[in-house]
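Undergrad: Output the structure for:
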Amino acid sequence: MDIATELVVLGIDADASPRRIAEYSYDASNYRIPPVAVTFPRSAQDVAAIVRTCRRAGIPIVARGGGTSMAGNAIGRGVVIDLSRHMNRVISVDAETATAVAGSGIVLTTLAAEARKATDGRLTFAPDPSSASRATLGGAIGNDACGNHSVRYGRTSDHVVEVHLVTSDGLLLTATRDGLYATDPDDRAAAARAAEIADALKDLAAENLAILRTELETIPRQVSGYHLAHLLPENGFDVARALVGSEGTCAIVVSAKVRLVPVATSQLLLCVGYRSPSDAARDVPAILPFAPSAIEGIDEKIVATMAARRGRDTVAGLPAGQAWLFIDVDSESAQAQGESDVPATAKRLLDHLRAQGRMIDATVVDDPARRKALWRVREDGAGLSSRLADPDDENAGSGYESWPGWEDAAVAPERLADYLDEFAGLLEHHGLTGVMYGHFGAGCMHVRITFDLRTPEGRAVMERFCSDAAELVVRHGGSLSGEHGDGRARSSLLPLMYSPAMMGAFARFKEIWDPAGALNPGSIVDPPSITADLALADVPQRTWPTAFGLGRPHREAPPETALGSGAGDTTSSATPPGADSGGASELSLLDPFVHAVQGCIGVGRCRADTTGVMCPSYRATRDEKDSTRGRARVLQDMVRTAPSVDEGWRSPEVREALELCLSCKACSTDCPTGVDMATYKSEFFHHHYRRRVRPLSHYSLGWMPAWLSAAGAAAPLINRALSSGLGRLAARAGGLDPRRTMPAFATRRARRTHLDALPEVSADSQVILFVDSFTKAFRPHVASAAAEVLGATGDRVGCTADNCCGLTWISTGQLGKAERTLRRTAENLDDGTDRPIVLPEPSCAAALANDLPELVATDAARRVAARVRSFASYLPTLLDAGWRPPALPDSVTLQTHCHEYAVFGARSGVAALERLGVEVHAAEGCCGVAGNFGFEKGHYEVSIAVAENALAPALRDDPRRPIVTDGFSCAMAVEHVAAVDDDLAGARDVRGVHLAELLTRATADNPTPKNPTPPSRSARS
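TA: Below is the predicted model:
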């Protein structure tokens, strides 16, 4: 019986499938180590049972939270215990003692939010690493994580009161600030083991008093190694804090009691520009006396990439400079200066910095939304810096790669500038380029470096560089790790930092807790080489011919592939300025599809639910397989031809991983590395079903534009049939879910009324309205409303309703048909002008703007794509011309359309309505229908759960508010939620309106036909 089966027999959720193994072979580091199984415990007792079973079998154990480790300490050979799936709740909050108890799998932002909620907004959990929206409490304890505000709040170890553990022999113990005890006082075996460990730890401390006092806790961010100084008598034999930072190598943290801190008030963000990161670092000692809560830094490469990938408005507000400090000043800062006026404190600080003579410019940001947006630039640093845009190249996808491995060193803040100067020289010596960001106020510098991890020569450069860098940081009295832990990335370098006696003490500490060495082997004690188990080492260089132009990040595609022919074709250099081929990957030699899917580096923003829109299916299921990261990891194993996923395009594991991808494209914007899973899914389906029978929905929905015209001619008959039992039979026959509300076809009269009167495109047309298949078939009144608005400034509008964007063929992976359709469309629309082409349906606009130039390798395709606008993104042009609509409602609910969000900007509709004085309540999340997805058999439950992320709560908040749904899918989702949600029983007539309808009088005159197919009884339950 294999270990997974044995655990399932015990009632443990365990999985050893090839797909699951691929998902958990990686974290956010450079490494790949397949486990033997993955488990999802629901309690400390489950964890103990897993440990005991693995101990009997002699199998190692790796505890894992959000899987965001950059040092490789969340992967390993053995059984992975994923604590984030179920053990993720706040157990209690005590406002009087300012403490909380929570499961180790709780996400840090969730813990902070729950603490604020339970204390009326007074208290929060302080540690806030940039990954806080998906990193877990157990992971923060394992690495002794810090965060952007650590200059005030310190490390996680400063906030831990108790740690509740499962030991390597499956016993439940509690480590406190003054000792170690059995969690259950009546558990004699646990009590005996606690006493045994405590005695051994006291002996360890007594035997090493001198080195514990002189080699540890010398700088604020000394995270490397074990925190044995907490065992000293003067520190009260603090076992809880001694275990923080032990990276799961000593015991498994199942929950913890943590200290809460007061919520900061009256915050201002100061953005200060400098010529270089070292100039910024030299000002840190001048800033610290002002007691800011944060002093963070970034360099220009990250800012350029953010602007190229998400638009220049995302970095609007940054002052002039090539490097920036983000300084948070609040009421506590003012009090430290004997003041109560936060703006006055900020002004005095800026005046002081000007007197230092290094700053170039500064901006004070007091708007909370703008402050949050700028902080996101810093928080996404790890992902943004991994695939950088070239600021001198107009192609946002061009640039080069950088990697972790030496990303986490720390020195005393007053030595940071000198360290950075010497570090820059070391990079140059090895022919490497570094992208710098980090916690300047705490002396901790994150640097991602252009290592070549794919070749033996590049890996040898990495090993030499890291050894030299370790020696450099030690000369500056620093630490190899400042918060990410040592893991597989730095543990083998610890002898350069610590004496042999200290290394011996570390080994003894590990042995006391884990005599068999079963817990997370390879971290801190007995580590492998830093170049062992690298994920990119010797990946087979086979070619993967594709239809999409996925070659944006690479220089030139191999001649055997079709990838370089689209808009992604670029001649940008793969080697960064100042580097030679010994230090940077020769990306031109990579197969473009391989390079594209390797864009995921595991930072896990797709697992967050506090910012952005991705990943809607993960937010619904909370299963790693349904995250963008999980899907990317399975694809990465596919292109490796790894044993876990070895059937290439035919792989059932990849097909399963992609099953619940909604193709919303939000990841292409929200993912810091620009992973575009919707495109990868289309490409995979294109090959997977080649010369095979497809799912029925690929014919019924995928070929929708081909049969919509015929269906429209018989609209009354079809609508009557859909309203009867035949509708559900037809849905089943087409591979659709019969519970899903089916759309009503517009009648021939409605199409004549709204479409026949629209002017055709002529030489005099100044704006072209592209009437897509969905608008033509289901809501032609939207086309007439859009034409009215577009012509409101006097521009002559010409309409085309004879072309297709190919969207349904793209989303179902029928790319041959999509390419032929789009080629005809490009030829028809490429008229030698730059007249804007405006589409009322955002998904169709996105297909023309984004997919057309990727699938069709012509100048005509590129010219047409450059002219395409969604209706919402074009509206500011009309407002700039002075047009204002008739009376508007005071407030609306706006359902954010995922494709609009991804391709035309997250705030395109919101910004236009706010300019018109309308209060916008944005439902920022996928509606759950997402084109084909919500209609397909097997997706209904997930579709409804996705709607609960944003849309359904927004409707319940005030069903009387107009709800703007530019996307036809979104409008269908609104109708369905209103029909099946018992909380909306009194508002069954709720329907979405297009922005064009809202801006005209057409809303009252041209209502959408009522849905003829009510949801089935099972859909209402």
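Undergrad: Every contact and neighbour count from this point should use C-alpha atoms.
TA: OK.
Undergrad: buried set for stretch 115-132?
TA: 115-116, 118-119, 122-132 (16 or more other Cα atoms under 10 Å).
Undergrad: One more, so I can put them side by side:
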Amino acid sequence: MSTTTTPTATPFTILPSSHARAHESFSAASDLEQALRQTVRGEVRFDQASRALYATDASNYRHIPIGLVIPLDEEDVIATVAACRKFNAPVLSRGGGTSLAGQGTNAAVILDFSKYMNKMGPVDPVTRTVRVQPGIVLDRVREAAENFALTYAPDPATHSRCTIGGMIGNNSCGVHALMGGKTVDNIHSLDILLYDGTRLTIGATSEEELNQKIAAGGRTGELYAGLKHIRDTYAALVREKFPNIPRRVSGYNLDELLPEKHFNVARALVGSEGTCAVILGATLNLVVSPQFRTLVGVGFEDVFIAADHVPLVLTHKPIGLEGMDGLLLDSLRSKQKALDDIPLLPEGRGFLLVEFGGNTQAEADLRAHDFALALERIAEARIYDHTEAHRVWAVRESGLGATAFVPGKRTGWEGWEDAAVSPEQLGSYLRAIYALMEQYGYWSPMYGHFGQGCVHMRLSFDLETEKGILDFRAFMEKAADIALAHGGSLSGEHGDGQARGILLPKMFGPELMEAFREFKRLFDPDQRMNPNKLIDPHEIHEDLRLGADYKPWEPKTHFAFKEDNGSFARATLRCVGVGACRKADAGTMCPSYMATGEEQHSTRGRAHLLWELMQREVLPNDWANEQVRESLDLCLSCKACKSECPVSVDMATYKAEFLSHHYEHHSRPLSHYAFGRIDRWARLASIAPGIVNAFNNAPGISTLIKSALHIHPSRRFPRFSRPFTPDRRLARDPQRRKDRRNPLPATAPAVFLWADTFNNYFHPATMRAAHKVLTEAGFRVSLPNHHLCCGRPLYDFGMLDTAKQYLLKILDVLTPQIDAGTPIVVLEPSCASVFRDELVNLFPDDPRAPKLRSLIHLLSEFLVKYAPHYQPPRIDGKIVVHGHCHHKAMTGVGEHGMTDELKLLRATGAEVQALDSGCCGMAGPFGFEDDKYEISQKLGERVLLPAVRNNPQAIIVSDGFSCCEQITQSTDARPKHLAEVLAQASNKP
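TA: Predicted structure coming up:
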């Protein structure tokens, strides 16, 4: 693609960015806060950190809110709106915070329903309906509906965290809108609250009911009379101007007021982006969910040819039809994402994912095979089994995050990411948009809902210079012209908001724009509901989160942040707001959000706070800021975000960096030295471990120590041991004596076994087992001759100067192994992650660092790579595996991150179950701390601990010291390291 940008020649001028308005404030904020605290039983937050947290959504825009209310129930919502009405304060209802057009950010009082108002009633399988509160996450609804073979058809890629209220606000769609329509098509009724305090239940209205409501008078009669007037006045224009395409999301749904649509006021409000009313509850229509599905992947020469074939594919009646291009896959590869899944796709540079449903698997398979046969002369088609289909869908769902912050590419931003055309026009539309992109030098993968003509992009706009911003504005104008020339809609799923609101007159004309204004005035005559969005919006290039005046603080850091051009501010900008860290049902990221449901304890929330800190506008005191420290305090440093976050936000590193500077201004608690330098205390304790253990567990003394170090009373101190020394065990192990009499030949390959603090001084049996396994596998095993520690606990407290001293010592001592290229086996995953991550980030210019990094292997990785003929012992029974967070952070999400370990364990012949248990909740010192114990246990009880208790006869495999402590301190089980399992029976003849 060309990188030449055309000269800017537009009538537009630079407008104020969010930085220019950051210090604007609502004059009555203090009085409003006091009034809210007197009447709201939920949470009222007007502090600086809360306002910073909610200053942006997933869009390009930023508005500092007046304050935040987290209502307990409907009465709290009513009280909030009443207080806002008293002080003439605007109100914004916010869903999951993933809005891409700017409708989720405003200088208003924000209502966040997701923490408490997230309940649902029973599914009614007869009427196929369910009543929900606005804060419920879509997947919770779908899970309940599936018990009756039903589903809620719209399912955007954010289905694991988007809320129903947000979906109603945006008129969300998703993959299976092809099967069951948009959100607007699946709403039965809404319970709403107007700014003036009026409560209504709205839905379809017969002509008789309409006349009755008007005749009754009052506020309701006035509202319905006004809506009838809009219908009668503009019906012909609505029929003429509203595009007859599957994905018209732009504008208000005035078509739902037409007689043929049964004057459905609820559906008319869908997609209104919170500009008219607050949604208190919704009754949803459910559709039959095909219980058997088969996915087919089709590869084409390019994405345009793929788009050309969409109408043909639609004749085969799929229930889902998605598309993506080769650039999306290139982006994933460059970010080291989905590397095992991408090869499942057919050859090509343009792809269609076509899903078929059936009443039986045979029926779904037959439809898929017939389809593949029909296309065999046109393109390559692959039919996937259930497991493969899940992996391929994950590739598609990674789209938004995968296209942001691609190494070697200019950053992609939203803006023109959402237009939709008729499927018959899709190929032509994409070619025209691509030509415009080339004209401006923009780059973006293309992906999305090809079956309904809606394609997503994340274009490489320059939003930091005047020329770049004006080019962005001019591009939007021309792109709109292209979409409308193809009979399309400016928005096909994400809404208009601020990104496209100003362009609506191009699409609808002046008369319908006046109809839209009349519609809003009927519901919100005071213009207090999410003002300046969709109707009378601010300009597209106004209120930008970046802007030509974007000049963040660039502090000196310990970590190099090379992938972010050496800038901590740039690193915090990585978060694009997609909210994958707010899922609560699978994976590891983000454990503290799973436990608390709090935005400030999500990866996204912390990233936004750190970004705001770099602006020096809302959050004061730089590194000394206490509210930022409090947000980071519940971060378990699990590093899951580095692998699970689509843009690889690395909160564990950000936390360590922040704390290192924070405690330049504050004295450290005693516990930091006790836990952070545990290697020193463990080494001293190993001289006389029995005495130390007796002292630690003595009544009274134990209580005093726990009190001094703020350790929860229920926690037990891990027991120290003497360190592992191979020669000391010879006398007790006949097999070892035999091996010593018949030593391995000098030509046997060498391996270095890392003696980490936890296994060496607490669980030496693991070291002994690993030594045995490696020796029996034919390797000459050597160990450190010095006390060495990678310093893993130091990072939890930001003790980075000490951590660097530890790592420099390791580089010096291990120079012979580094020079010889000797593989190094590390048993503790958290230690391995230091060598693979923190080491090179702290010493980017030391050539020894990347060399050492390349030599580090977990035991499973080493055996699979260097001992391919190794045969694990035969084991009968069941093995339950809990993967360490850092293990998965290094090697991948889900079972893919445990591939080598599971391969070895399954080779034993045992039944192996890999838990999707996320973080165990212990996370080093985290689970020992008094104020974090409850969260620690909540995380452990989510999946891991019940699974352990439910499998009393199984072997529990967990390689992390902290994970084992959580299990042993909360159950009767005695978990084992992989090394112990492999060493429990000789694998020699």
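Undergrad: How alike are these chains, TM-score-wise?
TA: TM-score of the superposed chains, computed with TM-score structural alignment, normalised by the length of structure 2, equals 0.91; 932 aligned residues with a Cα RMSD of 2.5 Å.
Undergrad: returning to what we had before: just the buried residues of stretch 115-132 of structure 1: which are in strands?
TA: L123, T124 (DSSP state E).
Undergrad: Looking at the buried residues of stretch 115-132 of structure 1, which is nearest V645 of structure 1?
TA: Taking Cα to Cα as the measure, V645 of structure 1 lies nearest S131 of these, at 28.7 Å.
Undergrad: Identify the residue of structure 2 aligned to that closest one.
TA: Correspondence of S131 of structure 1 to structure 2, assessed by TM-score structural alignment: T158.
Undergrad: go on, A22 of structure 1?
TA: So, by TM-score structural alignment, A22 of structure 1 is matched to A52.
Undergrad: would you say its match is within a strand?
TA: No: A52 of structure 2: not assigned to a strand; according to DSSP: H, G, I helix; E, B strand; the rest coil it is helix.
Undergrad: got the contact list for it?
TA: By Cα atoms under 8 Å, 6 or more residues apart in numbering, the residues touching A52 of structure 2 are I64, P65, H608, L609, E612, V618, L619.
Undergrad: Please list which of those are also found as contacts in structure 1.
TA: Of the contacts of A52 of structure 2, the ones still in contact in structure 1 (both residues aligned by TM-score structural alignment, their matches' Cα atoms under 8 Å) are I64, H608, L609, E612, V618, L619.
Undergrad: The third one contacts V628, doesn't it?
TA: Which is L609 of structure 2. Yes: the pair L609 of structure 2 and V628 qualifies as a contact (Cα atoms under 8 Å) at a distance of 6.5 Å.
Undergrad: I'd say the match of S131 of structure 1 and A580 touch.
TA: Yes: taking Cα under 8 Å as the definition, T158 of structure 2 is a contact partner of A580 at 7.4 Å.
Undergrad: and the gap between A861 of structure 1 and F904 of structure 1?
TA: 18 Å (Cα to Cα, to the nearest Å).
Undergrad: who has more neighbours, the two?
TA: For the pair A861 of structure 1 and F904, the greater number of neighbours falls to A861 (27 against 24), based on other Cα atoms under 10 Å.
Undergrad: So that one, which state does it fall into?
TA: Per three-state DSSP, A861 of structure 1 ends up helix.
Undergrad: any idea which element C790 of structure 2 lies in?
TA: For C790 of structure 2, there is no helix or strand it lies in under DSSP states H and E.
Undergrad: Whatever residue of structure 1 lines up with M457 of structure 2: neighbour count?
TA: Matched by TM-score structural alignment, M457 of structure 2 corresponds to V447 in structure 1. V447 of structure 1 has 23 neighbours, counted by other Cα under 10 Å.
Undergrad: and V447 of structure 1, what does it touch?
TA: Counting by Cα under 8 Å, 6+ apart, V447 of structure 1 touches P404, W406, E407, D408, G434, V435, M436, Y437, G438.
Undergrad: Quick one: mark the members of the buried residues of stretch 115-132 of structure 1 that sit in helices.
TA: A115, R116, A118 (DSSP state H).
Undergrad: any idea which element L426 of structure 1 lies in?
TA: Short version, using DSSP H and E: L426 of structure 1 is in helix 416-429.
Undergrad: In structure 2, what stretch matches that helix?
TA: Using TM-score structural alignment, helix 416-429 of structure 1 lines up with residues 426-439 of structure 2.
Undergrad: Now find how far off-centre the matching stretch is within its chain.
TA: 30 Å (Cα atoms, centre = their mean, to the nearest Å).
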